[in-house]
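In: Show me how the following folds:
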Amino acid sequence: MSAQNLSALLWQERELLELLVFKLEEEQLLLTSGRTRWLHHATREVEQVLERLRDTGLARAVHASGVAESWGIDGTATLRELAAAAPDEPWGELLTAHLQAMTVLVAQIGALRDSNQHFLKAASRSAQETLAGIGTGAGTYAADGAASHGHRRGHAQPTLLDKDM
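Out: Got it, this is the predicted structure:
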């Protein structure tokens, strides 16, 4: 396990994090525009990127453990600890740069996730309110021009007094 392989995996992880930011922004655009027809596709794409991130993160953890042990530190060292313990000059700076970039991306992902959840909750509330209002119905007009207030055709209108009695 070399630091070069670890760096390559960190680049892959960064690219996937950037792709996740893009996919979450894409999802947000669908939500804010009201074009929810494609939302399930966008959500599936987010899930696919997350799955790839999990796989890459696992591979990175295995490589990081090997690099840590080869540098004489605990195999469970964090990326920050690896950067601080790097024996050669370029690796400490490079690992620190990866950590900083990934920290920014993760913060962006968190903000987008929270924002998208807010939009989804608002859309769900709106849909529930719309469905709840369906039964009350807006007034319509009968064939003779008289106002009809949501009564179904074929049902007798209730009257206060039956005149035929």
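In: C-alpha only now, for contacts and for neighbours.
Out: Noted.
In: all helices for this structure, in order.
Out: Counting by DSSP state H, the chain has helices at residues 3-33, 39-70, 79-85, 89-134.
In: Including distance to Ser148 and mean neighbour count, could those go into a markdown table?
Out: As requested, the helices of the chain are exported to a markdown table (distance: least, C-alpha to C-alpha, whole Å; neighbours: other C-alpha atoms under 10 Å):
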| stretch | distance to Ser148 | mean neighbour count |
| --- | --- | --- |
| helix 3-33 | 35 | 18 |
| helix 39-70 | 38 | 17 |
| helix 79-85 | 70 | 18 |
| helix 89-134 | 15 | 14 |
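In: tell me, what residue is most central in this protein?
Out: Arg113 (4.6 Å; C-alpha atoms, centre = their mean).
In: returning to what we had before: make a markdown table from the helices of the chain and add distance to Thr140 to it.
Out: Listed next are those as a markdown table, based on distance: least, C-alpha to C-alpha, whole Å:
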| stretch | distance to Thr140 |
| --- | --- |
| helix 3-33 | 30 |
| helix 39-70 | 34 |
| helix 79-85 | 67 |
| helix 89-134 | 13 |
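In: one more, for comparison:
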Amino acid sequence: MHATPTTTLPRPLSTASLELLIAADEWRRSRTKPEPIWTHGPLTVTLTTDRRLIATLRALTLYDVQVRRREDYLEARRTAIAVAAALIPRVIERLALLVNYRYPVEREEVEAQARLFLMDWTTEIHELYDHFDPIEMALPQGNERQICGNISQALANTIF
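Out: A predicted model of the protein is given here:
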């Protein structure tokens, strides 16, 4: 007598189970090298080997949090992705600034460009100026670095 194989298919994993499995795999892989967990164009969220979740936009660090325990990773991951996703409209504005850049003349325009370039709307404008030099040095030669220098110069001309 021959046994008839059963034709039951495995049930698909729930979204929560799948998310937990992916997070556990990211945590494991990040022990040896930084693990990119989410990207949208130039915006990236990475889990580093020292267990930091960092959202970056080229040379800018937009979000940085230390994850102390593996149990906290899933919630921290969700938060980091939500923060990065919320910045997408501003990232699009920033990319438009880079594509259509013109040297600013008015103080308000200079401040708006500086804030958009650095993605920072809360820091005092004089303190914001101090952030341009290290970022300009971190950027590779090219259009974005030149625009960074121009905005920095325009900001210096208007606030000093």
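In: Now the TM-score, please.
Out: Remark: TM-score between the superposed chains equals 0.29 [TM-score structural alignment, normalised by the length of structure 2]; 64 aligned residues with a C-alpha RMSD of 4.0 Å.
In: residues in contact with the residue nearest to the centre of structure 1?
Out: For Arg113 of structure 1, the contact set (C-alpha atoms under 8 Å, 6 or more residues apart in numbering) comprises Leu24.
In: and Ile37 of structure 2, that's in a helix?
Out: No. Per DSSP: H, G, I helix; E, B strand; the rest coil, Ile37 of structure 2 lies outside any helix segment and is strand.
In: ok, it - how many residues close by?
Out: Neighbours of Ile37 of structure 2 under the rule other C-alpha atoms under 10 Å: 18.
In: Please tell me how far it sits from Leu47 of structure 2.
Out: 7 Å (C-alpha to C-alpha, to the nearest Å).
In: what's the overlap in contacts for these two?
Out: Glu26.
In: quick one: the residue nearest to the centre of structure 1 from Phe119 of structure 1, how far?
Out: 10 Å.
In: Ok, His41 of structure 1 next?
Out: 17 Å.
In: and the host helix or strand of Thr44 of structure 2, what does it pack onto?
Out: Element membership for Thr44 of structure 2 (DSSP states H and E) is strand 43-47. Packing partners of strand 43-47 of structure 2 (3 or more C-alpha pairs under 8 Å, 6 or more residues apart in numbering; DSSP states H and E): strand 35-40, strand 52-57, helix 70-86.
In: What lies in contact with the second one?
Out: Meaning strand 52-57 of structure 2. With contact meaning C-alpha under 8 Å, 6+ apart, strand 52-57 of structure 2 is reached by 42-48, 61-67, 76-77, 80, 84.
In: got it, and the first one?
Out: The set of residues external to strand 35-40 of structure 2 that reach it, using C-alpha under 8 Å, 6+ apart, is 26, 29, 44-49, 81, 88.
In: any idea which of those residues is closest to Tyr129 of structure 2?
Out: Ile88 (23.7 Å; C-alpha to C-alpha).
In: wait, what's in contact with the closest one?
Out: 40, 43.
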